[in-house]
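>>> Need a 3D model of the following:
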Amino acid sequence: MRARSFGATGISVPVIGQGTWRMDETGRAASIAALRAGIDAGMTHIDTAEMYDDAESIVAEAIAGLREEVFLVSKVVPGNATRRGVVRACEASLRRLKTDRLDSYLLHWPGHHPLEETIAGFEDLRRDGKILSWGLSNFDVEDLDAALRIAGPYRIACNQVIYHLGERAIEHAVLPWCARNGVALVGYSPFGSGEFPDPSSAGGRVLAGIAEAHDTTPYGVALAFLTRLDNTFTIPKTVRASRALENAAAADIRLNAAEIALIDAHFPRGPRPRTLPML
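Here you go, the predicted model:
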């Protein structure tokens, strides 16, 4: 599994990991089997959150006996993001995940509590060994600048944002900001949450042609495109073990310049939006 440094942590993390949003809505046994298949295939970056209902307990069962192999990430909702609230929320996630630490802990999106409090809570957790790093999610450049002013350089491990072929807004400013400041860019919903290109469309046919050249699927091509840059990661979710193996195999796909240009032409990033898209 191809891996790269996860922002300021210096830890080598697979470019393709595993998301768990809405995983609790499907069969528990199948979800656990898919996560384990992904881990076995090298997708050891597991992302979850306190607001994902039962997903943390599913993850706990999936990583039982494998904790040392996993880069485990969870997220706190903004409503809990006071200094003390961050600590309480993290401790609750640790109990559900049946672990003593998180490799990274993220603020799920900007909220109304002062960011100074949230970051102080993160630093309390880091000092106590309950998290090894912290990061952000759904933060646009203005919010990232604010976090950087508070925390100082090389404290923000990552920024997790929506990123798929049909939604490339982060390439305008957020992705370059992260690259300049040593922050990992983690793209969620890489298949567009049910909006993956139709096979009969022009873009779908382009993906199919590239997929055939690399002995993969259009989904594999999408993952390869989204992780083509040095500080990018992605966390597709699946509840099928077979799809987990397909996702993992995409880490070894290296698109050439002509293929990247062709994808770029059929899935342009478009104009920069006024606000950062998010789910």
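>>> Going by C-alpha atoms from here, please, whenever you check contacts or count neighbours.
Will do.
>>> neighbours around Gly111, how many?
A count of nearby residues for Gly111, using other CA atoms under 10 Å, gives 14.
>>> compare with the first, here's sequence two:
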Amino acid sequence: MPRLGLGVWKTSNTDAAQSVSQAIQHGYRLIDTAKQYGNEPGVGAGIQDGLLQTGLNRKDLFVTTKVLNDDQGYDSTLRAFEASLKQLRLHYVDLYLIHWPVDGRFIDTWRALEELYRNGQIRAIGISNFDRDRLSELLDKTSITPVINQMEFNPLNQEKDIRQLMQLAGIQLEAWSPLGGGEALNNLVITKLAAKYQRSAAQIILRWDYQQGIVVIPKSTHVKRIIENSQLGDFELSDEDVAAIQALDQGKRGLWYDDFTWHNPTNPQAIAGGIETWDDTAKFLQK
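The predicted structure follows:
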């Protein structure tokens, strides 16, 4: 799995098609999307165009998508996976994730992922946004260990508790929102390091992730930033500077379970309620 990829959260289908194609043309090989984002068709179009422009083959890319919350459950997950393949215009995905652990359903959802994996329809299976308790339950009740836990992770939110369990279980951390928005990018420690190394604040954070072995999927729809975010191989942060960024941890999450009611399937509200989606698929497909 590549260590750096393109994320497309909050990206329209049109922008996703353009940014995915541009990312592939500029060396990205990992593309991360989800049904919740409502842009799988755009991502699929971008993949096809990127392959056409570069002469690469499908096997050269690593494509991830995720199970929507209200698709969770054994049979519904199997159906959702087939629908995602059609939207992406692919015959398989490299990594399929449970997007959020819906209580009372994520074990059955995981068993569906295990079946898809054993049948060769997915190259790897993993999870996203699992806290320590839910990850422990999954490990106790299922037979295949997730390869990935994709979590909100950045200098201000380093999830040290869950990372300890993941390391013991051999689960790779993949960071969504790795740049932490404006607050992390404008942090005085980060901006001073950017001046020291003559790099952007984003490059400093992404290099910090890279040196810790973390997979990152920064989102951008701007070609200049897509290119800039990938230019991490020709400098290295000192151990002292890595430690300075690690000291910024505040456990400051942008999203977590307390923000939503959907994770309890007995709640009268819809399971997907509380999570905004950005779906312009119908409009995109009419073009």
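>>> how close does the aligned residue in the second structure for Leu107 of the first structure get to Ala202 of the second structure?
Using TM-score structural alignment, the partner of Leu107 of the first structure in the second structure is Ile98. Look at Ile98 of the second structure and Ala202 of the second structure: by CA to CA, to the nearest Å, they are 28 Å apart.
>>> Same check on Ala169 of the second structure?
Using CA to CA, Ala169 of the second structure is found at 30 Å from Ala202 of the second structure.
>>> isn't Thr238 of the first structure right next to Glu246, touching?
No: the criterion here is CA atoms under 8 Å, and Thr238 of the first structure misses it with Glu246 at 10.4 Å.
>>> that older thread, Ala169 and Ala202 of the second structure: who's more crowded?
Ala202 (23 against 15).
>>> Is that one within a helix or a strand, and which one?
Take DSSP states H and E as the rule and Ala202 of the second structure turns out to sit in helix 201-211.
>>> ok now that helix, how far from the chain's centre?
How far helix 201-211 of the second structure lies from its chain's middle: 17 Å, per CA atoms, centre = their mean, to the nearest Å.
>>> What residues in the first structure pair up with it?
Under TM-score structural alignment, the match for helix 201-211 of the second structure is residues 218-228.
>>> So which bits of that stretch are buried?
By neighbour count on 16 or more other CA atoms under 10 Å, the buried set for stretch 218-228 of the first structure is Pro218, Tyr219, Gly220, Val221, Ala222, Leu223, Ala224, Phe225, Leu226, Thr227, Arg228.
>>> pull the longest helix from the first structure.
helix 83-97 (DSSP state H).
>>> how big is the offset of it relative to the second structure?
On superposition with the second structure, the mean distance recorded for helix 83-97 of the first structure (mean CA distance after the TM-score superposition for the first structure) is 0.5 Å.
>>> Now do that helix: which range of the second structure does it align onto?
The aligned range for helix 83-97 of the first structure is 74-88, by TM-score structural alignment.
>>> Likewise for stretch 35-50 of the first structure?
Against the second structure, stretch 35-50 of the first structure falls on residues 20-35 (TM-score structural alignment).
>>> and the matching stretch, how far apart are its ends?
Stretch 20-35 of the second structure has an end-to-end distance of 16 Å (CA to CA).
>>> Show me how far it is from its chain's centre.
On CA atoms, centre = their mean, the centre of stretch 20-35 of the second structure falls 12 Å from that of its chain.
>>> cool, and stretch 262-279 of the first structure?
Distance, stretch centre to chain centre, for stretch 262-279 of the first structure: 18 Å (CA atoms, centre = their mean).
>>> if I look at the residue nearest to the spatial centre of the first structure, how far off is Phe139 of the first structure?
With the centre of the first structure defined as its mean C-alpha position, the nearest residue by CA atoms, centre = their mean is Val186, 3.9 Å away. Here Val186 of the first structure is placed at a distance of 12 Å from Phe139 of the first structure (CA to CA).
>>> ditto for Asp47 of the first structure
For Asp47 of the first structure, the distance to Phe139 of the first structure equals 17 Å [CA to CA].
>>> same question, Leu35 of the first structure
Leu35 of the first structure is 27 Å from Phe139 of the first structure, where distance means CA to CA.
>>> for Val206 of the first structure, same thing?
Between Val206 of the first structure and Phe139 of the first structure the distance is 32 Å, computed by CA to CA.
>>> More neighbours: these two, which one.
For Val206 of the first structure versus Phe139, neighbours defined as other CA under 10 Å are more numerous around Phe139 (21 against 17).
>>> part of a strand, is that one?
No: if the criterion is DSSP: H, G, I helix; E, B strand; the rest coil, then Phe139 of the first structure is coil and not within a strand.
>>> Give the aligned equivalent of Asp128 of the first structure in the second structure.
Structural correspondence for Asp128 of the first structure with respect to the second structure (TM-score structural alignment): Asn119.
>>> Sketch out the helices for the stretch 51-200 of the first structure, chain order is fine.
Shown for the stretch 51-200 of the first structure, the helices assigned by DSSP state H, counting those that start in this stretch span residues 55-62, 83-97, 115-127, 141-151, 174-180.
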